[in-house]
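In: Generate a structure from the sequence data that follows.
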Amino acid sequence: MEIVVKHARHDEIWFGSGNRHVRFGKQEFCLVTVLAFGEIHVHVINKYHHINDVIHERYFQSRSTHVDRLVARFQQCNFQRSGDPIRLALALFVSLFFIGQDSRRSIPFWLWWYVEDLPRYNSFPWGSYIYSMTLYYCQRAFKHRGDWGYNLYGFP
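Out: Take a look at the predicted model:
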């Protein structure tokens, strides 16, 4: 259960564990994940720049694609280009492991842009993005669920 601590920052959560206060913040997240932190430009994840002949177009005709459809496509092992298995695997990895998406949710369009450009993908500050999502969903769960239980989405 989340507790209130006077010196808590807006980007961390404190828990009560026995007689101790335990913090979950960027430092703890970084220690566990070793993911890069940095500035995320909002326009990067809010706008999708369509590029012709990209993986999303080849396999999904640029339509919104749910995670379960991506899993099925990946399992078919019928790839058109040599780098496509890696790109599809990266989209799966981010969606299922990093973000922890439900299989019925759509893959964000901006993610296709990143898996198409591997240097861009590798330089993205995944730690900042995933930490902010994890923190948001943790705070949301604590705020709306009370003592019933928690559904945590994101990296946990």
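In: When you work out contacts or count neighbours from here on, use the C-alpha atoms and nothing else.
Out: Fine.
In: Show the contacting residues for the nearest residue to residue 99 once chain neighbours are set aside.
Out: Distance criterion C-alpha to C-alpha, 6 or more residues apart in numbering; nearest residue to residue 99, sequence neighbours excluded, is residue 154 at 4.3 Å. Residue 154 makes contact with 97, 98, 99, 100, 101, 130, 133, 134, 137, according to C-alpha atoms under 8 Å, 6 or more residues apart in numbering.
In: Alongside the first, I'd like the structure of this one:
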Amino acid sequence: MYRVTCFGYFLDVSDVVLSGQFCHHVLLQECHVRDVDDTASTLWFYVGNEVLRFSTVEFCLVNGLTFGDSCESSSYITKHMDKRILRSYFRDGKVHVKIFANWFRNLGPDNNVSGDDMVKLALVFFLEMTLVGKNDRNAIMYWALQLMNDLDAFNSFTWGTFIYGRIFDSLCTYVVGPDDKYNKYLESPAKRKAKKYNVYGYGQLKQYPNGLCLDMRQG
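Out: Coordinates of the predicted model:
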């Protein structure tokens, strides 16, 4: 049943090891293009004497997720939508990603979760842990649990547009200059360390802007 959902084809995707150095290198090549009539949520990279674009369109082309103009959850969720999953397994309250992930991974063969519910919970697990990939101290998306009760609505949601928006917001804040507080911290030579940042979101897709745009230009 999972295979026929909107995320089912990911079962056939080969494992890809995230390269932090590659991601950082690509982000350092980001540039700004003048006089381009484009959306604000577009990234440009200067690679090999070429200016390459990476936007929602390229993101959805490479991963197959649904592209659309609207990714507002409110347009998919109705006030009459069933909340049974949310109430049955999450007590209708906030649950952090780490708690949910540990609970899901430790489900044994004798659990009381039905087959249909297991598929729905697996969809949310994949969404939170892989596609969105946020800090495990954050709460899982309440509306996604609600939307999950209607698989037709879940499958038709514009996940590509939504996830790209999350990744774009993160990418725009990864490589930034140190703030005043950090500069003061570096005044002491004994405390002088390299600044680090965390990479959240669909890790495999963060490695694609460089190669994807080159492939499209050559094809």
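In: now the helices for structure 2?
Out: In structure 2, the segments counted as helices under DSSP state H are 20-28, 56-63, 84-90, 97-105, 115-126, 142-147, 151-156, 159-174, 180-185, 203-206, 208-218.
In: Let me know which of those helices is the nearest to residue 197 of structure 2.
Out: Comparing the helices of structure 2 against residue 197 of structure 2 with C-alpha to C-alpha, the closest turns out to be helix 159-174 (6.4 Å).
In: where's the residue with the largest distance to the centre of structure 1 relative to residue 33 of structure 1, distance?
Out: No residue in structure 1 sits farther from the centre than residue 19, which is 32.9 Å out by C-alpha atoms, centre = their mean. Look at residue 19 of structure 1 and residue 33 of structure 1: by C-alpha to C-alpha, to the nearest Å, they are 27 Å apart.
In: Now do the contacts for the residue most central in space within structure 2.
Out: Among the residues of structure 2, the one closest to the centroid is residue 132, at 2.8 Å (C-alpha atoms, centre = their mean). By C-alpha under 8 Å, 6+ apart, the contact set of residue 132 of structure 2 is 163, 166, 167, 200, 201, 202.
In: Translate the third one into the numbering of structure 1.
Out: It stands for residue 167 of structure 2. Applying TM-score structural alignment, one finds that residue 167 of structure 2 aligns to residue 134 in structure 1.
In: and that match, what does it touch?
Out: Residue 134 of structure 1 touches 152, 153, 154, 155, 156, counting by C-alpha under 8 Å, 6+ apart.
In: Contact partners for the equivalent of residue 60 of structure 2 over in structure 1?
Out: Following TM-score structural alignment, the counterpart assigned to residue 60 of structure 2 within structure 1 is residue 30. Residue 30 of structure 1 makes contact with 36, 127 under the criterion C-alpha under 8 Å, 6+ apart.
In: Next, find the distance separating residue 30 of structure 1 from residue 122 of structure 1.
Out: 17 Å.
In: swap in residue 34 of structure 1?
Out: On the measure of C-alpha to C-alpha, residue 34 of structure 1 and residue 122 of structure 1 end up 13 Å apart.
In: before we move on, what about residue 135 of structure 1?
Out: Counting by C-alpha to C-alpha, the gap from residue 135 of structure 1 to residue 122 of structure 1 is 23 Å.
In: what does residue 38 of structure 1 give?
Out: As judged by C-alpha to C-alpha, residue 38 of structure 1 and residue 122 of structure 1 stand 13 Å apart.
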